[in-house]
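**Student:** Sequence first, predicted coordinates after that:
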Amino acid sequence: MEAIMKLNGIVNGIVWGPWMLVFFVGTGVYLTVILGFPQLRYFGFMFKEVLGKIGKNAEGEGSISSFAALATALASTVGTGNIAGVATALHLGGPGALVWMLISAVFGMTTKFCEVLLAVRFREKDELGNWRGGTMYIIEKALGMKWLAVLFAIFTFFASFGIGNMVQANSTAEGLSLGFGIPHIYTAVALAVLTALVIWGGLGSIAKVTTYLTPIMALIYIVGGLMVIATNISEVPAALANAIKYAFSDPMAMPGAIAGWSIKIAMTKGVARGVFSNEAGLGSAPMVHATAVVDHPVRQGVYGLFEVFTDTIVICSITAIAILSSGVLTGEPELTGARLTLSAFQTVLGNFGVMILSTGLSLFAFSTILGWYWYGETAGVYLFGPKVTVPFKVLWILCVVLGAWGGAEILVNLWDLADTLNGLMAIPNIIALLFLSGEIRRLVREFDEKRRAGTL
C-alpha cells in the first residue's frame, strides 16, 4: 500500500499540477471564445429553460426529463467539496483562492456546456434499450479511439467506488455523528438500505429521488450559509476586498496570514477545488445528461451551464464568504476542511449551526452516492455489457457499508486514489472537447439559427 500511495502521489502531482490546471482553464477559455461566451449569451435563457420547464413534458428521445437529469447531476457535484473542499482551499491558499475558484467556474460553465451537448449528440441505446452516453461513447463514435474510450471508462469505474461511494458514505456517517451523536454502524446500515431502495429501481428511481432531494438539501444549506453571512454582514465588504486583493498580491502581507499562503497556491488550490467541486472537465455529469428527453443537444447543454453556476458560483461562494466574514480563517488557523466551515457556522448559530452543517454534509454526501452510482454503472456497462448491473448494485451497497463503518486511514488513501483517478478521467475528456470543437460550434450555430427561426 505504501508503494502504491507513493506512486499515486507522483501521478496526482502531475494530473492536478499547475500545468494541468492551465490545461483545464485554458480549454474553457478557448471554448468560451469560439462559442461567443455562451455563459453570458444564454444566461437569461438558462433560467427560463431550467426553471420555466419544471414538471412540463418535453419533446424528443430520452429516458428522464431534462430537469431530472440536472437534479441527478447536481446531486453528484454538490457534495463534500462544497463544504470541506472550499474550506481547504481557503486554508491552504488564503482568501484569494475564492477569486480563482470563481474564475475557473465561469470558464468551467462553458466546458460543462460542451461536455453535455456532445454526450447527447453521440448517445446510444444499450442492449436492454436504456439510453447511455458520456465521454467514452463520444470518443469511440466521434473520434474512433476505442482504446482511449476504454481508458476513460476504467478510470471512471474505479473512481466511482472511492469519490462517489465510500468517502461519501463516511462523510454521511461523520456528519450525523457530529450533529446528532449517531454511531457510525447505525448510519452504515440505514444508508445501505436507503441506497439499495433507490438504486435497485435504476435511473428512473434515482432521478425521482434526486429531483426532490437536491433542491431541498441545497436550500437548507444556502439558508444556513446566508444566515451566517447576514449576521456578519458588516465584515463582508472587507472579506471580499481581501479575496480580490490577495488573489493578485502576496497574501502573507495580510494581517493574521498563515505561513505558506502565496499567489501561486491561492491560484492552484482555488482552481483545483473549483474543478473538483463542479466536475467541469471531468466528463462525469454528461453520463446522466445524455439520458434526458430533449429536442436538441445544445438545449441540454444549457442545463450544464446552470449546474456549474449553482454548484460553484452560488453554493461554494456562500461557504467561502461565510468563512471569510466570520474571521475563523485567521482566528483558528489550525482548522481546515469541514471543521473550518463548522466553526464559521457554530460561531454565529451555535448548536443550530452545527445541526445545519451536519445535515447539509450528510445529504450532500448521500446524494453524491446516488448520482455517482449511475456514472459507475454506465462505465461498467460500457466495459462489460448490461449483465454487470446486478452484481454492480450489490458491490455498491457493500461498499456503502464499509465506507460508513470504515477506519480513517484507508479512507484517506481511497480519497487520494480517487482524486488521482478523477484527474486521469479529465485527460481523455478534454482531448475529446478540443478535437470536437468544430462539431460543438456547428451544433451551437444550428441551435441559434433554429431558435431565431422559431422552430425550437
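**Tutor:** Perfect, thanks for sending it. Numbering: from 1, shown residues only.
**Student:** Please count neighbours and contacts with C-alpha atoms only from this point.
**Tutor:** Noted.
**Student:** residues near residue 253, how many?
**Tutor:** Applying the criterion other CA atoms under 10 Å, we find 11 residues in the vicinity of residue 253.
**Student:** for residue 2, same thing?
**Tutor:** Residues contacting residue 2 under the criterion other CA under 10 Å number 8.
**Student:** And the helix or strand hosting residue 392, what's buried?
**Tutor:** Of the helices and strands defined by DSSP states H and E, residue 392 is found in helix 389-405. Going by neighbour count (16 or more other CA atoms under 10 Å), the buried part of helix 389-405 is 389, 392-393, 396-405.
**Student:** another structure for you, compare them:
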Amino acid sequence: MEFSIFEQFKELVAAGNGLIWGSLLIYLLIGAGLYFTVITRGIQFRYFGHMFKLMRHSRSASGISSFQALSTSLAARVGTGNLAGVAVAISLGGPGAIFWMWMTALVGMSTSFVESTLAQAYKTDHGDGTFRGGPARYIAQGLGQRWLAALFSICLIIAFGLAFNSVQSNSIAQAMEQAFALPPWVAGVALVVAVTPIIFGGLKSIARVAELIVPMMAAIYLLLAIVVVLLNISELPAVITTIFKSAFGFNQAAGGAVGYAISQAIMNGIKRGLFSNEAGMGSAPNAAATAYTHPNHPATQGFIQMLGVFFDTLVICTATAAIVIMAGPGVFAGNEANGIQLTQIALSKQVGDWASIFVAVAILLFAFTSVIANYSYGETNVEHLVGSRFAPGAILIYRLAVLAMVIIGAVANLGVVWSFADLSMGMMALINLVAILLLSPVAFTLFRDYERQIKDGLDPTFDPQRFPRLSHRVDPDAWPSSRTDNT
C-alpha cells in the first residue's frame, strides 16, 4: 500500500510539472522577460555598468545593506543549481541546455528588476531596524488580493523552507558520500547542527553570514574553473560550438530527433536556469525588500538584484558548464552519475582525484548558505501569513520543520526531490509572474522616475507623494517622505 501511494504521488507530481512547465510557465517566463526588456528598452544592457557603480555604496547603509541583501539572494541562488543543476541540465538536455540557461538569465534580468523594485516600493518597517516585504506584500498592497498573497506565501514556505532545503541537503549528502564515503544521514545531522544557531539568530544573522561566505566561495570556485579552462584552452572554441549546435539540434539526425533534442534542451535549460537564478520566481524580492538602499529609491535594489542574476547564471553556471563539457561526452552523455556527483567526476577528470573533495567542500558552502537564505524567505512569509500576533509561535514551528526537512532531504531519492522542487517552484513563479505583469506599470513609472533624476544629474530619491497609485499604499515608516507636507 505504501509503495502504491508513493508511486501515485510521483505520478501526481509529474503530471503537475507537465502542466505547469510544458503548457504555462516557460511561455509566461520568457514572454514576461521579453516584455519587460522591450518596455524598458533593454534595461539590463543599457544599465549594465550602472549596476556595478551602485555596488560601490551598497555597504554604507545602516540595518541590512544593499550588499547584504544581494549576498542573501545570491546565497539562495548560488547553490545546487549552479553545481548539481547545471550537470543535470547537461545530462538530460545536452550541452545546448546551457544556451537556454543563458537566454533565461538575459531576459530574466529585466524580470528581476521589476519584481525587486516592487518589493522595495511596498516594503514595510519591521520595527527592529529591518524591513520586510516581497511578493506577498506587493500582491496584498498593490493588487489588493490578500487571498492570492496568502496562497503565494504558502507556496513559498513549501518550496523554499521544505522542498528546496531538502534539495540542498541532498546534494551535500551526495557530495560527502562521493568524496569521503560519509553516510548521508551523518551529513544531514551535521548540517542541522551548523544551521540551527544561524536561523535562530534571525534575518540580521543570516545577512551577516551570507555577506562573509558568498563572495569568498564564489571567487574560489571561479578561480578553479578558470584553471580548468586554461588547461583546455585549445578545446574552448569546440565547447562553445557544441553548446550552440546542441541548442538548435544541429548535432542530431534530421526529423523527429531534432525536435525532441531541441525541446529537451529548452525544457531542461529553462527549468534549471530558473532554479538557479530565480528570476521571476518571487524569491529574491524577499531579500531585496530588506535593504536600506543608496540612492534611496526602490529602483536601486532592482538594479543590484539584476546583477545577482547575471553573476549566478552567466558567470558561475557557465563555469560549471565548462568543467562538465570539457570532461567530454563520455562523462555527461554516459549518465555515470546524477547531479553533484557528475560535477565531481568531471572536475576530477580535469585536475585529479582531489577535485572530488574540493567540490564536496564547495557544495557544502554553497548549499549551506542556500539553506539559511531559503529559510529567511520562508520566515518573512510565515509572518505575513499569520500576522505579528501569532508570528513567534508560527516561526518556531517553521524553524523545526526546516531542520526536519534538512535531515529528510539528506537521505531522500534525488529524482523525487528534484521533481517536487520543480513543482513547488513552478506554482510560486506562476503566481508571481501574473502579479508583476499586472503591477508592471508601477515598476515602469519608478524606473522612469529614477532615470529622469539620473539624467538631471541628481541623486535619485523616492517620494511616494508624487505617485498617486503608491502614496496611500506604501508604509510611511518605510518611506518617511510619504508623510512630507508638500503644500
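**Tutor:** On my side now, so go ahead. All values reported here derive from a predicted model rather than from experimental measurement.
**Student:** Please state their TM-score.
**Tutor:** After superposition, the two chains reach a TM-score (TM-score structural alignment, normalised by the length of the first structure) of 0.92; 445 aligned residues with a CA RMSD of 2.2 Å.
**Student:** just to revisit the earlier point, so for the helix or strand following the helix holding residue 392 of the first structure, what gets flagged as buried?
**Tutor:** If you walk from helix 389-405 of the first structure toward the C-terminus, the next helix or strand you reach (DSSP H and E) is helix 408-435. Neighbour-count burial for helix 408-435 of the first structure, with 16+ other CA under 10 Å as criterion, is recorded at 411, 413-430, 432-433.
**Student:** what do you get for stretch 14-25 of the second structure?
**Tutor:** Neighbour counts using 16+ other CA under 10 Å place 14, 16, 17, 20, 21, 25 of stretch 14-25 of the second structure among the buried residues.
**Student:** What is the end-to-end distance of it?
**Tutor:** Distance between the two ends of stretch 14-25 of the second structure: 15 Å, counting by CA to CA, to the nearest Å.
**Student:** hmm, back to that, could you dump the buried residues of helix 389-405 of the first structure into TSV and include distance to residue 295 of the first structure?
**Tutor:** Listed next are those as TSV, based on distance: CA to CA, whole Å:
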residue	distance to residue 295 of the first structure
389	29
392	32
393	31
396	33
397	35
398	39
399	38
400	37
401	40
402	42
403	40
404	41
405	44
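**Student:** Pick the one among those residues closest to residue 183 of the first structure.
**Tutor:** Within the buried residues of helix 389-405 of the first structure, the smallest distance to residue 183 of the first structure is 9.1 Å, found for residue 405 (CA to CA).
**Student:** Thought residue 184 was touching that closest one, still the case?
**Tutor:** Yes. With contact defined as CA atoms under 8 Å, residue 405 of the first structure counts as touching residue 184 (5.5 Å).
**Student:** Report the set of residues contacting both of the two.
**Tutor:** residue 173 (CA atoms under 8 Å, 6 or more residues apart in numbering).
**Student:** And the strand or helix carrying residue 75 of the first structure against the second structure, how far off on average?
**Tutor:** Here residue 75 of the first structure sits within helix 66-77, counting by DSSP H and E. Here the mean offset of helix 66-77 of the first structure against the second structure after fitting is 0.4 Å, by mean CA distance after the TM-score superposition for the first structure.
**Student:** Can you give me the buried ones in that helix?
**Tutor:** The neighbour-count check on helix 66-77 of the first structure (16+ other CA under 10 Å) flags 66, 67, 68, 69, 70, 71, 72, 73, 74, 75, 76, 77 as buried.
**Student:** Save those residues as JSON lines, and put in distance to residue 364 of the first structure too.
**Tutor:** Formatted as JSON lines, the entries for these read as follows, by distance: CA to CA, whole Å:
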{"residue": "66", "distance to residue 364 of the first structure": "21"}
{"residue": "67", "distance to residue 364 of the first structure": "18"}
{"residue": "68", "distance to residue 364 of the first structure": "17"}
{"residue": "69", "distance to residue 364 of the first structure": "17"}
{"residue": "70", "distance to residue 364 of the first structure": "15"}
{"residue": "71", "distance to residue 364 of the first structure": "12"}
{"residue": "72", "distance to residue 364 of the first structure": "12"}
{"residue": "73", "distance to residue 364 of the first structure": "12"}
{"residue": "74", "distance to residue 364 of the first structure": "10"}
{"residue": "75", "distance to residue 364 of the first structure": "7"}
{"residue": "76", "distance to residue 364 of the first structure": "8"}
{"residue": "77", "distance to residue 364 of the first structure": "9"}
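**Student:** one step back: now what about the helix holding residue 392 of the first structure, what contacts it?
**Tutor:** With CA under 8 Å, 6+ apart, helix 389-405 of the first structure has contacts from 161, 165-173, 184-185, 187-189, 191-192, 195-196, 199-200, 373, 377, 380-381, 411.
**Student:** Any idea how far that helix is from the middle of the chain?
**Tutor:** When C-alpha coordinates are averaged (CA atoms, centre = their mean, to the nearest Å), helix 389-405 of the first structure and its chain have centres 21 Å apart.
**Student:** before we move on, what about stretch 247-258 of the second structure?
**Tutor:** Between the mean C-alpha location of stretch 247-258 of the second structure and the chain-wide mean there is a distance of 31 Å, by CA atoms, centre = their mean.
**Student:** Stretch 84-104 of the second structure now?
**Tutor:** When distances are taken as CA atoms, centre = their mean, stretch 84-104 of the second structure is centred 16 Å away from the chain's centroid.
**Student:** which residues touch it?
**Tutor:** With CA under 8 Å, 6+ apart, stretch 84-104 of the second structure has contacts from 30, 171, 242-248, 261-262, 264-270, 272-276, 313-314, 317-318, 320-321, 324-325, 332-333, 335, 338-343.
**Student:** what's the answer for stretch 124-138 of the first structure, then?
**Tutor:** With CA under 8 Å, 6+ apart, stretch 124-138 of the first structure has contacts from 62-63, 115, 118-120, 122-123, 148-150, 152-153, 283-284, 286-288, 290-291, 378, 382, 385-386, 428-429, 432.
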